[in-house]
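**Q** next input, structure requested:
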Amino acid sequence: MTFSDGKVTVQDGLRERALDVLRKLVGRDDAAFHPGQFEAIEALVAHRRRTLVVQRTGWGKSAVYFVASLLLRSQGAGPTLIVSPLLALMRDQVEAAARAGVRAVAINSANRLEWDEVHAALAADAADVVLISPERLTNPSFRAEHLPELLARTGLLVVDEAHCISDWGHDFRPDYRRIAALIGELPASVPVLATTATANARVVADVEEQLGAGVLTLRGPLGRDSLRLGVLRLPDSRSRLAWLLQHLGDLPGSGIIYTLTVSAAEDTARLLADAGYRVLAYTGKTDTAEREEAERLLKGNEVKALVATSALGMGFDKPDLGFVVHLGAPSSPVAYYQQVGRAGRGAAHADVLLLPGAEDRDIWRYFATASMPDSAKARSVLDALAGGPLSTVALESLVELRRTQLDLLLKVLAVDGAVERVGGGWQATGAPWAYDDERYRRIAAARDAEQEAMVEYEETRGCRMEFVTAQLDDDTAAPCGRCDNCAGPWFPRDVDPGLLERAGEQLRHAGVPIEPRAQWPSGMDKLGIPVKGRIAAGELLAEGRALARLTDLGYGGALRELFAASAPDGDVPPGLRPAVVQLLAGWARGDSAAGPWSGAGRPAGVVAMPSATRPRLVDSLARGIASAGQLPYLGALSRTPAARAGQAGGNSAFRLAGVWPAFDVDAGLAAALASLGGAPVLLVDDLVDSRWSLTVAGRLLRLAGAGPVLPLALAQAG
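**A** Got it, this is the predicted structure:
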């Protein structure tokens, strides 16, 4: 245990009282503090310190703030305010508090109907702990109506998963930056506790700065004696899925299989379920109620595994989780340590296996986005807000940013004091603001270094636990004696050829839906486009198909290579042609509830999109489909002089404005469409992202006399 400012004096009788509270909380008369736990409690209760605790998962950080909360409450202090980043984590904390006899309530976006009960409990002084999400700190009504009361009564502030405060943390969140301002509003007599299991020296220094002067840092060893780490390199995605099919049942208890993408989680869960395993997918797209049910089933050992993205990450509490498997590596050892920390928290042994993929680097690059957009984008937002408050929807029609990018930028600008959220939208504060270009270059460089460190972890011949904890600047890092490099591989390497073929069939499955756009973006009149509201029925696209997503385990690799910026334009690669035929056959048979050809009827012709970047690829695809389906090739839409190349950036309004004047139906195509008498047509493109190009082109074809327009593309982004 290390201390940032030396030893402190034990208040008379405090250890005995704290130990008594701990034993009542855990229901054991022989319970004792882990090294460092009482020191943290003493710093908070006796000395009202600002304290940072960096301890491994399972060490008992929640015990520190629950014991400290009850001791402070016994001295007449108000309830503890805990800022907690994830709903799953918050649910676990409320349940853990209830088991421990601590009266806990939560305020977050998922329990709005319970807020009145929460405020009633606070008014009656019937709550010992209040949990809030960091996003609540940006909500103007919460800040105006509820936060002042909470701060006035807070007896202890806890910042859980405090690495989120830091630019250097693996899960930086702008909302967390507001906590520094929150701390500044607290009286000096109110102690503050920040906790994390994943903080290297840079993160620790940054968090200390956020907490203010006089921080006591308590840092313990981060090595996990219960975890047995390993890395198994297999040649391809097919082999990794086959290994899971063969050996998942041999892994101890129940656990988590992490994937890098939503599509990989869904595809893997489907394959394992079809093979008889009780598994469920858990991603950012999973409904809240379904997430809660999946968590319950895993905790009750009613499923073998959840196949999850990072949506199931920080704080998920299942002490007996038996294993964590990664299909593809996270982009840093720190993020990896955070996820494997879900296992073995309350068990003597747990297995952790990484199955890295050749596509990992491509996926890291694909998802890599700067912590905030560039200076020009930020300035455009400030300029737009200079005229007065705007809703996010209205602002989106004035700046060329996607909603997710805009939301992130607004949060960053709000933390920097340049904008503020008000009822119904955002407004500029008038405070000076400058883009810190050097800061963001440093962050980008740090992210690149973390990716290289993850590759080093995969390739190291030394102790894996020592490597990971050293990445967290743990000066106690030492060989564990249990990992595959210390003690030899503990996992089988064989893959059954039959299962290899079954996995290959799953990966060769062709076809993901292209959902039609149903609504025009708001504010199009401001961009000179005369549309609003729902898209008219006679102008709508039908549901389409793409061969695969760029992030898919199966065809994703070949498609990412095909659409790489440096890849030349050319015909559809021979390896993808049978897959396109398979896609058409499945669609014709009725591969969804909508039935054959999405219920639109068999196409009577093929039309190509006029590609500015890959004309040969699109022409090859369209003519090949026409030949395979014995359909007439009707030609391509025309590109107009108003067309702009490269519509990849911007939000929906700007993307639509960019492509609205880009296409035309010439006389030859119009005549060909007329000859079909209103029959359906296939509209062929290479890569689908926002779907606005297809929507505009499909509308033109419908207005020119085509029947239902069914989009078909090689790839779908995301």
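
**Q** make it CA atoms for all contacts and neighbour counts henceforth
**A** Fine.

**Q** all strands of the stretch 501-650 of the chain, in order?
**A** Assigned by DSSP state E, counting those that start in this stretch, the strands in the stretch 501-650 of the chain fall at 512-514, 544-549, 606-608, 633-636, 638-639.

**Q** please state the offset of stretch 343-352 from the chain centre?
**A** Relative to its parent chain, stretch 343-352 has a centroid offset of 25 Å by Cα atoms, centre = their mean, to the nearest Å.

**Q** another for comparison:
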Amino acid sequence: MDSPTPATAAPTPPPDLRTEAQEALRALTGRADADFHDGQFEAISALVEERRRVLVVQRTGWGKSAVYFLAALLQRRRGAGPALIISPLIALMRDQVSAARRAGVRAEAISSANPTEWADIEEALDADELDVLLVSPERLVNPRFRAEQMPRLISRCGLLVIDEAHCISDWGHDFRPDYRRLRDLVGELGAEVPVLATTATANSRVVADVAEQLGTPGEGAAPVLTLRGSLTRDSLRLGCLTLPDDRARLEYLVRHLDELPGSGIIYTLTVSAAEDLADLLDRPERRVRAYTGRTDAEERAELETALKDNEVKALAATSALGMGFDKPDLGFVVHLGAPSSPVAYYQQVGRAGRATETADVLLLPGREDRAIWEYFATASMPAQADADAVLAELGASSGPVSTPALEARVDVKRSALELLLKVLAVEGAVESVRGGWVSTGASWSYDAPRYENVARARREEQQAMLDYERLRSGDPQQCRMLFLARQLDDDTAVPCGRCDVCAPPWYPTPEAAAPSAAPEAAHPTGAEPAADTSRDAVSRLLDRVGVPVDPRKQWPQGLDRLGITAASGAPLRGNIAPAERVEEGRALARMSDLGWAVPLRGLLRVDEQGHRVDASLTPAIAQRVVEVLADWGWDRRPEAVVGIGSATRPHLVRELASGIARLGRMQDLGDVPTSSDATELFGARNSAFRVAALWDRFVLTPELIEQIDALKGAPVLLVDDEIDTRWTMTLVGRLLRRAGSGPVLPLSLALIS
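**A** The predicted structure follows:
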């Protein structure tokens, strides 16, 4: 058998481009009858023959990757340089490289998953032995890649592809600062280099923004060609079922998961919810596994393969399993909690039913959804004061400053600081170099109107998601697929006739699923009814006792810069002395947990001015405290209880501490008082600044020290309303230990993070 013709060979030209492209399409798909969808060849022709800049907005599964692989192959046959594809996810890269090689396209990827292969890939590029290189947008920030590889890639680039192009736009539902660098990259390419941007989730505002960023330089240049198709998906059967609480939602999933077709994805809004759900649903005969941002790269690849091969019924996943995952026969997508926008929801449900006649999509919204949306919305928006502080510190530094060192100089949490640095780098104010970050000296101003408009758009998207949940049957103009399409400004959509608004619910409803009051004779084997089984399984999850709270073991960097030193004047760095640490603690629940997070959010609420409400314990939460204490399993029972003096919830903390002391017959030592000027701790968000804010906040009175001494080293229970950074417990516990107490056991109602 003859060996395949290399992609860079110059065969006898076929009669026309369409014939050549169709032959390549059939090699790519492995199907002799494959033909182009509407718009695919038009995009390829514009790229190869006209060298245009093209934006393709088409539904998931339409075949956008076929367009750019075939365009890259045809360009190479015509003597062009290799194509550079910017791809957002490692999962997408793995699939794309495999697909490209099937068509004879020599493709490789550079990502965090294959650093040992980078040198070989770079050598292949230098030898002109690659047709396609896939890289993540984060690679564009890497100083070495930017200095050594980017100039060569730009000079030889035959085609630039920006996949999931909605990420370029901060109006997009999944905006990523690193993607904004692509505007600069596009600007560095000559007008003769074709550029393709693709997405399935862009409304008109995002389309206009992306098209503007792709604009071809020079007078008389052809405008960006936008090819936009219908975004409706005939295979999807959409539904939304509102249940009263987490217990009902989880029981529903336990009882009905096996009725969903094939294998699929169950999306959750938080990592802990995904992990809890996987534990609940997993069975030896029906596997369900968790897939989150905490899952390492190697395990992610294994889980993706297991789902593709139908070795698991479902992956309980956060949005970490999103763009790039491709399983054409994915049978269902369920959401335990709604994403914050219909566009993001459309993107996730689009994973299902790409190559099947039908796939089931069910939304199970939760009461906690809005609080989670608000948290993520505020966490992702850079603040002007933070940006000014970062620029001031970098401007005053004589050399690069690492992110940990910068964190000790500005009061910004690590995750928010990393996001802010990316935004400032994209806008040219700072630069990542070997050793850290430096100021470029370029002028920069905070675009407050733009960020306000983005925040307003996010709020509108949240309201639209609530409107989607409230759609009801009876109105001939209402339809779930129609609603989603209109959110994407697709005016070609018509009612689908399949969703639970167009037709009766296709999924079991609680009334239809309720167990009948059948006599015991209905279960001759003595088997437990399914409803009871699901109820018990959910109860074991929701009623489990306590969440461990790991103690802080190291001081944060940079405390000396903030004037915080040991009593001897020595800097505080490295390990916290073992004799001054608290022990592993307990919280009733995480605020992101299923079940108990809802009543805890009600108890630990804030008012309209953002101040914490000082409420009283409810009987249910008080009983929960008793259960946590009874199940703790400490080596030696504590003999005393002390509360942490609170400026915001003094009544609640005192009620909690005194109640435990009375019930457990422990000595009540009162509260560790705060200094006279203690107020709510606004700011002080990262570890170094938090320690500095707390350092002189608490004092031990002579009476309290005398009581501690009288305990002769017995363990002490240290009580607070909530634990967030863990530094309050750490520093108050350190005071108690230095005053002579025995082991300090922290207890709080909620673990915030």
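
**Q** what about the strands of the stretch 501-650 of structure 1, which gets the closest to Ala470 of structure 1?
**A** Nearest to Ala470 of structure 1, of all the strands of the stretch 501-650 of structure 1, is strand 544-549, at 36.5 Å by Cα to Cα.

**Q** which elements pack onto the closest one?
**A** Other elements packing on strand 544-549 of structure 1 under the criterion 3 or more Cα pairs under 8 Å, 6 or more residues apart in numbering; DSSP states H and E are strand 512-514, helix 577-589, strand 709-716.

**Q** buried stuff in the longest one?
**A** So the one you mean is helix 577-589 of structure 1. Judged by neighbour count using 16 or more other Cα atoms under 10 Å, the buried positions of helix 577-589 of structure 1 are 579-588.

**Q** can you check stretch 184-198 of structure 2 too?
**A** Of all the residues in stretch 184-198 of structure 2, those buried under the rule 16+ other Cα under 10 Å are 186, 189, 191, 193-198.

**Q** narrow those residues to those in helices?
**A** Using DSSP state H, the subset of the buried residues of stretch 184-198 of structure 2 located in helices is Val186.

**Q** with distance to Thr286 of structure 1 added, can I get the buried residues of helix 577-589 of structure 1 in TSV?
**A** Putting these into TSV (distance: Cα to Cα, whole Å) gives the following:
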residue	distance to Thr286 of structure 1
Ala579	28
Val580	29
Val581	31
Gln582	29
Leu583	26
Leu584	29
Ala585	30
Gly586	26
Trp587	26
Ala588	29
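
**Q** still on that earlier bit, in CSV, list the helices and strands packed on strand 544-549 of structure 1 along with distance to Glu114 of structure 1.
**A** Formatted as CSV, those follow (distance: least, Cα to Cα, whole Å):
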stretch, distance to Glu114 of structure 1
strand 512-514, 38
helix 577-589, 46
strand 709-716, 40
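
**Q** quick check, nearest of the buried residues of stretch 184-198 of structure 2 to Lys327 of structure 2?
**A** Relative to Lys327 of structure 2, the closest of the buried residues of stretch 184-198 of structure 2 is Thr198; by Cα to Cα it sits at 19.0 Å.

**Q** what sits against the residue mapped onto the closest one from structure 1?
**A** Counting by TM-score structural alignment, Thr198 of structure 2 corresponds to Thr195 in structure 1. Neighbouring residues of Thr195 of structure 1 by Cα atoms under 8 Å, 6 or more residues apart in numbering: 52-55, 61, 158-162.

**Q** quick check: Thr195 of structure 1 vs Gly101 of structure 1, distance?
**A** 22 Å (Cα to Cα, to the nearest Å).

**Q** likewise Ala715 of structure 1?
**A** 53 Å.

**Q** compare these two (neighbour count), which wins?
**A** Ala715 (28 against 15; other Cα atoms under 10 Å).
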